[in-house]
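Engineer: next comes the sequence, and after it the predicted model I'd like to discuss.
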Amino acid sequence: MKLLRFGDVGNEKPGMLDADGKLRDLSGVVGDIDGSTITPEGLASLAKVDPASLPVVDGSPRLGPCVGRIGKFICIGLNYSDHAAESGMDVPPEPVVFLKATSAICGPNDDVRIPRGSEKTDWEVELGVVIGKTAKYVDDKDALDHVAGYCVINDVSEREYQLQRSGTWTKGKSCDTFGPVGPWLVTKDEVADPQDLHMWLEVDGKRYQDGTTKTMVYNVPFLVSYLSQFFTLHPGDVISTGTPPGVGSGIKPNPVFLKAGQTVRLGIAGLGEQTQKMVQD
């Protein structure tokens, strides 16, 4: 299934994409696409719904984040060896873990607001893993049992705030609109192998990132298991699993950063695409 949320900010309705690519309204079936409805039981119930029985949504409504009320927005840094190399950093002996503020979350095609004074706003296409079943002290072999599905994430980053202004990475990752999520949550039964997905990103039509989840250092089952050793993962939590090479800060000898008026497009095979216009805050 491809599950999504549509409508104005803060008033999104649940939806489903049918086999013909038509948007169907799920609001008569569930209240939202969130931690309460993406459990194994909830997804099993939704799988029994005939999309043809649902109202078609006319036009092209705004798409919201594909998961509502995200509890934790957990990010993994330097999880692609070639990206670590372009950043001038070593592959970490254990995953680099940081949290992105949930106030950064926005829809997949919403404007991204460049913070006041920012000169180093950057892009990162990433595979998002959505938790559907509570996970605590989970083994690798059982980890995918706790995953509801996958989505596209742009881990927008302000590199000066992240790396040059002391402290943790959080403040360079958490500016408003720095977390576009969606367009839809693709349930795991439709993703044969999360470690074999092509991913890409373009700025004004120029392709900068063109990679694959094959080159992840720490794969999805390992990450779910690893994180569950430190804190409980709950349905509706999202893990952003790192980015392949091609970020603006890694371009040599002259890094490239985002400016107001530019358009970013990104996508992952089978998981959809995002498009964001950069605007000045």
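Structural biologist: That came through, no problem.
Engineer: when you work out contacts or count neighbours from here on, use the C-alpha atoms and nothing else.
Structural biologist: Will do.
Engineer: need the helices for the stretch 51-200 of the chain, in chain order.
Structural biologist: 81-86, 159, 170-173 (DSSP state H, counting those that start in this stretch).
Engineer: format those helices as CSV; extra columns: mean neighbour count and distance to residue 20.
Structural biologist: Shown next, in CSV, are those (neighbours: other C-alpha atoms under 10 Å; distance: least, C-alpha to C-alpha, whole Å):
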stretch, mean neighbour count, distance to residue 20
helix 81-86, 19, 37
helix 159, 22, 41
helix 170-173, 21, 36
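Engineer: residue 247: which of those is closest?
Structural biologist: helix 81-86 (8.0 Å; C-alpha to C-alpha).
Engineer: ok now the closest one, how far from the chain's centre?
Structural biologist: Its chain's C-alpha centre and that of helix 81-86 lie 20 Å apart, by C-alpha atoms, centre = their mean, to the nearest Å.
Engineer: just the residues contacting that helix, thanks.
Structural biologist: 78, 90, 91, 215, 216, 217, 243, 244, 245, 246, 250, 251 (C-alpha atoms under 8 Å, 6 or more residues apart in numbering).
Engineer: so how far is residue 248 from the fourth one?
Structural biologist: In this structure, residue 215 and residue 248 are separated by 19 Å, where distance is defined by C-alpha to C-alpha, to the nearest Å.
Engineer: let's bring in a second model and compare:
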Amino acid sequence: MKLMRVGEKGQEIPVVEYQGAHYDASAAVKDFDPEFFATGGIESLRAALERGELSNADITGQRIGAPLTRPSAVICIGQNYVEHAAESGDAPPKLPIIFFKTPNTLTGPNDNIALPPGSEKSDWEVELVIVVGKQAAYLETEAEAAECIAGYTLADDLSERAYQIEDSGGQWSKGKCIKDYMPLGPVVVTADEFDPHDVALGSSVNGEPRQGSRTSDMIFSVEYIVKHLSHYMQLEPGDIISTGTPKGVALSGKFPYLKDGDVVEVEIEGIGQQRHRMVARS
């Protein structure tokens, strides 16, 4: 199944894509939020589909929102691809580097993204995102970790590098927590229908290729990340974990940073594509 939310911002309804068709899920679930994931929502939704209880949904021309809402935590992994660490001037990490984004960084995959006033170093980062499906603490094996993953989605982990590096005081979140700087979606693909270990991901700016890699190049696997994090924090249903980006960002010095009017496209094989325009903040 693929979970998505459509409608104007703040008024989205839950929709499920199943066997090539779209269905209005609002008859079965309130929303794709922490409660949905905590209460076996995926299994209940699948059962409702199989019983034929959901009506078809026409999403043509509708805005696509972030495919889930109100996570208690937006956790991100830094430098999880060897070549991205190198272009950042660092050795590959021995353990996952983490930072956090605020939940209001989430927005729809095709929404316009407002640059901060005076921003000169906003950057793109295509990333595979883990959606946590059940509470996880002190996991002992990666098999246990896999059981805690509800599905996967796509993010552009937008970053303002001057805020992140020059103004940071040694941490990264100043450059990561700008409102709407985490376009998410278009869908969450349930874990039973997606193998995260070797899929293509990439990005472009104004139609020119930037990043191109495969998740097989990640230093830390999705299962290792969940297991590792569970020893430092209790993961909750509906939390999301962004797993890092490959080489090809503006921080490398090979490409210009984003400016008003630039169009960013990011894509992951099997999940879909985002296309958002950077605009001056009014």
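Structural biologist: Here it is on my side, so go on. Note that the structure is predicted; figures quoted are calculated from it, not measured.
Engineer: sorry, back to before: farthest pair within the contacts of helix 81-86 of the first structure?
Structural biologist: 217 and 251, at 21.4 Å, using C-alpha to C-alpha across the contacts of helix 81-86 of the first structure.
Engineer: map residue 215 of the second structure across to the first structure for me.
Structural biologist: Using TM-score structural alignment as the criterion, residue 215 of the second structure maps onto residue 213 of the first structure.
Engineer: before we move on, the earlier item: more crowded one of residue 215 and residue 248 of the first structure?
Structural biologist: Using other C-alpha atoms under 10 Å, the more surrounded residue of residue 215 of the first structure and residue 248 is residue 248, with 21 against 17.
Engineer: which of the helices of the stretch 51-200 of the first structure sits closest to residue 222 of the first structure?
Structural biologist: Between residue 222 of the first structure and those, the tightest spacing by C-alpha to C-alpha is seen for helix 81-86, at 16.1 Å.
Engineer: how close does that closest one sit to the second structure?
Structural biologist: Per the superposition on the second structure, helix 81-86 of the first structure and its aligned residues are separated by 0.6 Å on average (mean C-alpha distance after the TM-score superposition for the first structure).
Engineer: by neighbour count, which of the contacts of helix 81-86 of the first structure wins?
Structural biologist: The residue in the contacts of helix 81-86 of the first structure with the most neighbours, by other C-alpha under 10 Å, is residue 243 (32 neighbours).
Engineer: contacts only, for residue 8 of the first structure.
Structural biologist: Neighbours of residue 8 of the first structure in contact, by C-alpha under 8 Å, 6+ apart: 62, 64.
Engineer: that one: what secondary structure?
Structural biologist: At residue 8 of the first structure the chain is in coil, as set by DSSP: H, G, I helix; E, B strand; the rest coil.
Engineer: mind listing residues that contact stretch 129-144 of the first structure?
Structural biologist: Contacts of stretch 129-144 of the first structure (C-alpha under 8 Å, 6+ apart): 35, 38-40, 145-151, 185, 220-222, 224-226, 228-229, 231-241.
Engineer: can you flag the buried ones in those residues?
Structural biologist: The neighbour count (16 or more other C-alpha atoms under 10 Å) marks 35, 38-40, 145-151, 185, 220-222, 224-226, 228, 233-241 as buried among these.
Engineer: in strands only, show me these.
Structural biologist: Secondary structure from DSSP state E places 147, 148, 149, 150, 151, 185, 238, 239, 240 of these in strands.
Engineer: check contacts around the first one.
Structural biologist: In this structure, residue 147 of the first structure makes contact with 129, 130, 131, 132, 133, 188, judged by C-alpha under 8 Å, 6+ apart.
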